[in-house]
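**Q** need a structure here:
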Amino acid sequence: MSDKKANATAYWKENIKYLVGLLLIWFLVSYGAGILFKDALNQFRLGGFKLGFWFAQQGSIYVFVILIFVYVRIMNKLDKKYGFDED
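**A** Got it, this is the predicted structure:
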């Protein structure tokens, strides 16, 4: 019983580590690129729009969707690593 509990604790610690990392990336892209670094990014254009504006309006959403798929992939690997997969 304690082996299962230790396994579950290690699983959740690693899960939280990945979750915090991915949320940090999303924060940096949405808040950093859209607000903090917008003046520097606005020197470049993407699709006719200033890059800082693009990140604030659409880029952070795209990154969020990509991070969802990355999280699913990471969690599938983590489930297999700790024996929680459904296969």
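**Q** CA only for contacts and neighbour counts going forward, please
**A** OK.
**Q** how about the spatially most central residue of the chain, nearest residue that isn't a chain neighbour?
**A** The chain has Leu22 as the residue nearest its centroid, 2.8 Å off, counting by CA atoms, centre = their mean. Excluding the flanking residues, the one nearest Leu22 by CA to CA, 6 or more residues apart in numbering is Leu67, at 6.7 Å.
**Q** before we compare anything, build this one as well:
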Amino acid sequence: MSEKQKHASAYWKENVRYLFILLTIWFVVSYGAGILFKDALDSIRIGGFKLGFWFAQQGSIYAFVILIFVYIRLMNKLDKKYGFDE
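**A** Sure thing, here's the model as predicted:
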């Protein structure tokens, strides 16, 4: 395997690892906080709404948007690390 292929393989493995971690966080926030832990979170209120309801309706969307920006930052660093930046 050539050096370029090793770089590309390492780059892809790290990219997949980032994706897995970020999607796991999104799953925990959207499914876990919005559905599984809803009853426990409902004892806390934000703006008059129960926290479980807030996560199910808006919190998971906010978390997803934040994770998109985190992914962009991670990928920019990864591109520079492996020399794939423009």
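**Q** where does the TM-score land?
**A** After superposition, the two chains reach a TM-score (TM-score structural alignment, normalised by the length of structure 2) of 0.98; 86 aligned residues with a CA RMSD of 0.8 Å.
**Q** have a look at how far, on average, the top helix by length along structure 2 is from structure 1.
**A** Ranked by residue count, the top helix of structure 2 under DSSP state H comes out as helix 3-27. By mean CA distance after the TM-score superposition for structure 1, the fitted helix 3-27 of structure 2 averages 0.2 Å away from its aligned residues in structure 1.
**Q** which parts of the helix or strand that that helix is followed by are buried?
**A** Going down the chain from helix 3-27 of structure 2, the next helix or strand is helix 38-41, by DSSP states H and E. Neighbour counts using 16 or more other CA atoms under 10 Å place 38, 41 of helix 38-41 of structure 2 among the buried residues.
**Q** ok, average deviation of helix 38-41 of structure 2 from structure 1?
**A** Mean for helix 38-41 of structure 2 is 0.3 Å (mean CA distance after the TM-score superposition for structure 1).
**Q** sorry, back to before: how deep is the residue nearest to Leu22 of structure 1 tucked in, by neighbour count?
**A** Leu67 of structure 1: 17 surrounding residues under other CA atoms under 10 Å.
**Q** and Leu24 of structure 1, by the same measure?
**A** By the criterion of other CA under 10 Å, Leu24 of structure 1 has 12 neighbours.
**Q** what does Gln57 of structure 1 give?
**A** For Gln57 of structure 1, the neighbour count with other CA under 10 Å is 13.
**Q** how about it, what's its match in structure 2?
**A** Aligning on TM-score structural alignment places Gln57 of structure 1 opposite Gln57 in structure 2.
**Q** contacting residues around its match?
**A** By CA atoms under 8 Å, 6 or more residues apart in numbering, the residues touching Gln57 of structure 2 are Gly34.
**Q** so how far is Val28 of structure 2 from it?
**A** According to CA to CA, to the nearest Å, Gln57 of structure 2 and Val28 of structure 2 sit 15 Å apart.
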